[in-house]
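J.: Turn this into a structure:
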Amino acid sequence: MSARRKVLVLVVSVLVLACVGGVAVWRADARAARKDQVQAGGPEVRPGPVSLAAGGPPRIVFRSMAWGPHRDELTSVPASAPNGPRAASGVKCLRFAAGGGTGICLQAERGPVNDTYRAVVLDSALHETRHVDLAGIPTRARVSPSGRMVAWTVFVGGDSYAGTNFSTRTSILDTRTGVLQPTLEDYTVTRDGKRLRAADVNFWGVTFADDTHFYATLATGGHTYLIHGDTATRTAVTLRTNVECPSLSPDGTRIAFKKRVPGLSPDAPWRLYVLDLSTLKDHPLAEPRNVDDQPTWTDNATLSYSLPGNYGSDLYTVPANGTGTPHLLTPSALSPTWLGGSHQG
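T.: Okay, here's the model as predicted:
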């Protein structure tokens, strides 16, 4: 074979290998793109705009639990198509809530030895406006309807509400003034007309009525109480017992909550109930399973809540009046907020 022919064969071989390599790379990119959009038979998730603005079409913003590159990111879907393609924001949260164009995102910062946590205040475009270091594992978050006040709860000891060996810390931040109330344990609490003084108090699960008034859970002496608090005077009063993780209805007349029901397993003791604030009487909802979540009102007639799922958590809905049956809203999702309408809780 002549030298010229050898060179020609070499050039052709190089070109063929380059072509094969290019096809392989293209196919790998295509597979990655498909994986980026569709998660192993789960919901379609792809990068897209996510807004917390109060206006616009009705939509749901939540933490996506679907496996893939967008797991734990805030994603958005139309409220009319909860199982539709998800727009992923790139912002990761463990717990999330929004209202009035403000969001609160409780995040984990992974370290080589220990994880740390922080509460990040977001504007309507998901830009950070402030953050606060947290003393423990995030568990609950809420925003007042105007967006001015944000609250969060963390576990500073233990990691479950089911037992008695846990400690929580609940904080409220005024995003307008920057004033942080680091713990509700500094509040003056009245029970049965007398000031409550106890070393074992825990607070969790704030739900705002407005920028001054809120409801939450207080635990002491082996009992839980629904409290009505005032951020201006830093006072609270107990209303009734056996109310955990309250959520105020958009019309401000009812509280959805999880209630410990006698006779159930200590590891799964809760059922969903709704309390009428005018009478302090409650009724059970048509969800027979244990619910360890702070429910969210989708509107004045329906509640949303999470249950364990294949990827960590699925969202369900159930009528607030006790009728009907539970309905799977969307799989692989947690911490939803309904936007584009009048929602709170």
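
J.: can we go C-alpha only for contacts and neighbour counts from here?
T.: Fine.

J.: SS state for Ser83?
T.: Wrong residue type there; residue 83 is Asn, not Ser. coil (DSSP: H, G, I helix; E, B strand; the rest coil).

J.: Also this sequence, please, to line up against the first:
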Amino acid sequence: MTSLRRRLLVLVAAVLALAGVATGMVLHAADRAERADRPRPGDPAVVAGKVTLRHADRLVFVNGAAGPYRKAVASVPSAAPGDGRVASDLECVRFHAAAGTGVCLQSDPGVLKQSNRALLLDSDLRTKRTFALAGTPSRARVSPSGRFAAWTVFVSGESYASAFFSTRTSILDTRTMRLIPSLETFSIVLDGKPYRAADVNFWGVTFATDDDTFYATLNTADTTYLVRGSVSGRSVTTLTENVECPSLSPDGTRVVYKKRVLSRTNLWREHVLDLRSLRETPLAERRSVDDQATWLDDDTVVYALPTNGEVGSSDLWSVPADGTGSPRRLITGASSPAPL
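T.: So this is what the prediction gives:
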């Protein structure tokens, strides 16, 4: 057998082997998706219908209950979150909304390449603009007025718990459609001094009501900081350390965040920080929460936790923001809450 024929046979065998692996991956993913879509006893009732961001008495979220509407944006009455839910035909990995404006992060896995995008939505969940994402969706937020939308993606790595990860955080002006592709272009004041470094990462933006101020996490030199930023000034200033995924309270005086505690059982614990005194209060939730919590009102925060430890399935829990009380399950099979 000639050397050329031998090389051709090796090449053909390699191509066939790769095709077999790819087919197996697709079939395995399809089987997992089919099993995930099978309703289970006790799952909430979900019906198709119109979901709008104009109603002030609804809680909107990404439906995680098994069935044909899994990953659909859905809503329930704010006063009765355990009631049956109405599901739209829009599917998202992450979602947030305020003042009639929504943002939906989508991810379509492929054998060779994953496709990720951000959708800017109107009050009827219709897409106004689409933006390609540089990585896997992680966080999404809309400012209280609807003026700004922000999102964070993993450019490398898949978790904030990973020793090696890189993020990219963008801010969109929904009026002018001007996109700031990365907060890493902003100037940084760290501990009162100008700061620059190649390892800077931002994530978890949350907006104030003035259509300029925001808070976020800055990570550099293996340390995380809470920063206060200005969209117009393209700058951020550090406030304190060990703050991740902040969420500003409706009254603008506090942020709820996950604090790295590195105990034997937990990686993070939810805390609330008073922005004037910088005094922190640990919340009654003692399980490790890897989420950007949301304020239901000035006294209560809500966050996602895995359903019975299952990967890819979560429930929404709530807890008082003053450190008292105890956690309670708010909505089963749900994530990315947005109180309207």
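
J.: Can you give the structural similarity as a TM-score?
T.: Once superposed, the chains reach a TM-score of 0.86 (TM-score structural alignment, normalised by the length of structure 2), with 300 aligned residues with a CA RMSD of 1.5 Å.

J.: ok, the residue nearest the centre of structure 2 to Val86 of structure 2 distance?
T.: The residue lying closest to the centre of structure 2 (CA atoms, centre = their mean) is Arg139, at 2.7 Å. The spacing between Arg139 of structure 2 and Val86 of structure 2, counted by CA to CA, to the nearest Å, is 24 Å.

J.: likewise Arg286 of structure 2?
T.: In terms of CA to CA, Arg286 of structure 2 sits 32 Å off from Val86 of structure 2.

J.: Pro282 of structure 2 too?
T.: For Pro282 of structure 2, the distance to Val86 of structure 2 - CA to CA - is 35 Å.

J.: swap in Arg7 of structure 2?
T.: For Arg7 of structure 2 relative to Val86 of structure 2 (CA to CA), the value is 58 Å.

J.: which one of those two has more residues nearby?
T.: Shown here are Arg7 of structure 2 and Val86; by other CA atoms under 10 Å, Val86 has more neighbours (21 against 11).

J.: The more buried one contacts Pro77, correct?
T.: No. Using CA atoms under 8 Å, Val86 of structure 2 is not in contact with Pro77, being 9.8 Å away.

J.: Pull the contacting residues for the residue mapped onto Pro43 of structure 1 from structure 2.
T.: Correspondence of Pro43 of structure 1 to structure 2, assessed by TM-score structural alignment: Pro44. Contact partners of Pro44 of structure 2, counting by CA atoms under 8 Å, 6 or more residues apart in numbering, are 65, 82-85, 332.

J.: Val301 of structure 2: which of those is nearest?
T.: For the contacts of Pro44 of structure 2, the residue nearest Val301 of structure 2 by CA to CA is Thr332; the value is 16.0 Å.

J.: didn't that closest one look like it was pressed against Ala65?
T.: Yes. Assessed by CA under 8 Å, Thr332 of structure 2 is found in contact with Ala65 at 7.3 Å.

J.: Neighbour count for the two, which is higher?
T.: When Thr332 of structure 2 and Ala65 are compared for neighbours, Ala65 comes out ahead with 26 against 22, by other CA under 10 Å.

J.: neighbours of the nearest residue in space to that one that is not next to it in sequence, just the number please.
T.: Spatially, and ignoring its direct neighbours in sequence, Ala65 of structure 2 is nearest to Gly333 (4.4 Å; CA to CA, 6 or more residues apart in numbering). Residues contacting Gly333 of structure 2 under the criterion other CA under 10 Å number 23.

J.: From Thr185 of structure 2, how far off is Gly333 of structure 2?
T.: Per CA to CA, Gly333 of structure 2 is found 38 Å from Thr185 of structure 2.

J.: Please report the distance of the residue nearest to the centre of structure 2 from Ala221 of structure 2.
T.: Using CA to CA, Arg139 of structure 2 is found at 22 Å from Ala221 of structure 2.

J.: and what of Ser143 of structure 2?
T.: Taking CA to CA, one finds Ser143 of structure 2 at 29 Å from Ala221 of structure 2.

J.: likewise Glu244 of structure 2?
T.: When Glu244 of structure 2 is compared with Ala221 of structure 2 (using CA to CA), they lie 15 Å apart.
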